[in-house]
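Trainee: Need a 3D model of the following:
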Amino acid sequence: MSRITVCPVGTLAEGEAVKIDGPSEAIAVFNVQGVFYATTDRCSHGNASMSEGYVEDDGTVECPLHAARFCLKTGTALCQPATEPLATYPVTVEDGTIYVEVAEAEA
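Mentor: As a prediction, the model looks like this:
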């Protein structure tokens, strides 16, 4: 596993998301009432950026393109048109900085 630095905690406002580069794909990092979650940035249904989606206080995000909703904790698709889950990544906060843990990129 490797660790990607996202940003200082104070720069990702509640209810917001940021897109970062992962080793193989973009990752969306979300702040839901001070709890941070990370998923793949691309919707499993279509070519939409989840970091541009609508973050809900119940820990879900709605795709900005087709209104599919996903659980940020598990990545589970909660409604149509999406049926496949989003990949999720562990998030840690240390010394006021948000980090995402990802698998090492294969050579």
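Trainee: contacts, neighbours, all on C-alpha from now
Mentor: Fine.
Trainee: ok, residue 18 to residue 79 distance?
Mentor: Relative to residue 79, residue 18 is positioned 23 Å away (criterion: C-alpha to C-alpha, to the nearest Å).
Trainee: Pick out whichever of these two has more residues nearby.
Mentor: residue 18 (19 against 12; other C-alpha atoms under 10 Å).
Trainee: Pull out the buried residues from the helix or strand encompassing that one.
Mentor: Residue 18 belongs to strand 17-21 when assigned by DSSP states H and E. Within strand 17-21, the residues that qualify as buried are 17, 18, 19, 20, counting by 16 or more other C-alpha atoms under 10 Å.
Trainee: Looking at those, which one is closest to residue 34?
Mentor: Nearest to residue 34 out of these is residue 17 (C-alpha to C-alpha; 11.9 Å).
Trainee: quick one: contacts for the spatially closest residue to that closest one that is not a sequence neighbour?
Mentor: The shortest distance from residue 17 to any residue that is not its chain neighbour, by C-alpha to C-alpha, 6 or more residues apart in numbering, is 4.3 Å, and that residue is residue 30. Taking C-alpha atoms under 8 Å, 6 or more residues apart in numbering, we find residue 30 in contact with 12, 15, 16, 17, 18, 36, 37, 38, 51, 55.
Trainee: before we go on, could you also do this sequence so I can check it against the first one:
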Amino acid sequence: MSDAPATNPTPVVVCNEDDLEVGEARRYDVADLRLAVVRGNDCWFVIDDECSHADYSLAEGEVDLDDCTIECWKHGSLFSLTTGKPETLPATRPVGVYPVTVEAGEVMVTIPARTPQAGDAQ
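Mentor: Below is the predicted model:
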């Protein structure tokens, strides 16, 4: 365990509100993360874009806003947009879920704090 202080969570603009239609998902690369940004009816979701079963983009899958899920296009696993948990096989591990806010038309995701590791640039 490191005694180094954790860096603060950072809100990052990923897109504008009008960049996505309701029910659309799109991949964005932010701070070394591949994220799937999904526009709901009156809300937004941001999850890891990589299926936990295999390395396929979730943003390319089908969004179901009624069930609040996204389907991996390759093998059919459904993931909850709110918890990241897989709801069907073959995936068994959840994907990350990130806090998202909208301010002045900008969609922002909060990247979690992380503890600097040995070898990180100062």
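Trainee: Just give the TM-score of the two.
Mentor: The TM-score (TM-score structural alignment, normalised by the length of the first structure) is 0.93; 107 aligned residues with a C-alpha RMSD of 1.3 Å.
Trainee: Aligned to the residue nearest to residue 17 of the first structure, what sits in the second structure?
Mentor: In the second structure, the residue paired with residue 30 of the first structure according to TM-score structural alignment is residue 38.
Trainee: wait, is that match part of a strand?
Mentor: Yes. Secondary structure of residue 38 of the second structure (DSSP: H, G, I helix; E, B strand; the rest coil): part of a strand.
Trainee: in the first structure, which spans are strands?
Mentor: 2-8, 17-21, 26-32, 35-40, 54-55, 60-62, 69-71, 88-89, 91-94, 97-102 (DSSP state E).
Trainee: Redo those as TSV? Include distance to residue 47 of the first structure.
Mentor: Putting the strands of the first structure into TSV (distance: least, C-alpha to C-alpha, whole Å) gives the following:
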stretch	distance to residue 47 of the first structure
strand 2-8	23
strand 17-21	14
strand 26-32	12
strand 35-40	12
strand 54-55	16
strand 60-62	14
strand 69-71	15
strand 88-89	17
strand 91-94	24
strand 97-102	22
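Trainee: ok, and the closest non-adjacent residue to the residue most central in space within the second structure?
Mentor: The C-alpha lying nearest the average C-alpha coordinate of the second structure belongs to residue 47 (C-alpha atoms, centre = their mean; 1.8 Å). When the adjacent residues along the chain are set aside, residue 47 of the second structure lies closest to residue 97, with 4.4 Å between them (C-alpha to C-alpha, 6+ apart).
Trainee: so that neighbour touches residue 44, yeah?
Mentor: No. Applying C-alpha atoms under 8 Å as the test, residue 97 of the second structure and residue 44 come out as separate, 11.4 Å apart.
Trainee: quick revisit: how close does the alignment partner in the first structure of the residue nearest to residue 47 of the second structure sit to residue 10 of the first structure?
Mentor: With TM-score structural alignment as the criterion, the equivalent of residue 97 of the second structure in the first structure is residue 88. Counting by C-alpha to C-alpha, the gap from residue 88 of the first structure to residue 10 of the first structure is 22 Å.
Trainee: Just want to know which of those two has more residues nearby.
Mentor: Summary of the neighbour comparison: residue 88 of the first structure and residue 10, criterion other C-alpha under 10 Å, with residue 88 having more neighbours (23 against 11).
Trainee: List the residues that contact residue 62 of the first structure.
Mentor: By C-alpha under 8 Å, 6+ apart, the contact list for residue 62 of the first structure reads 50, 53, 54, 55, 56, 68, 69, 70.
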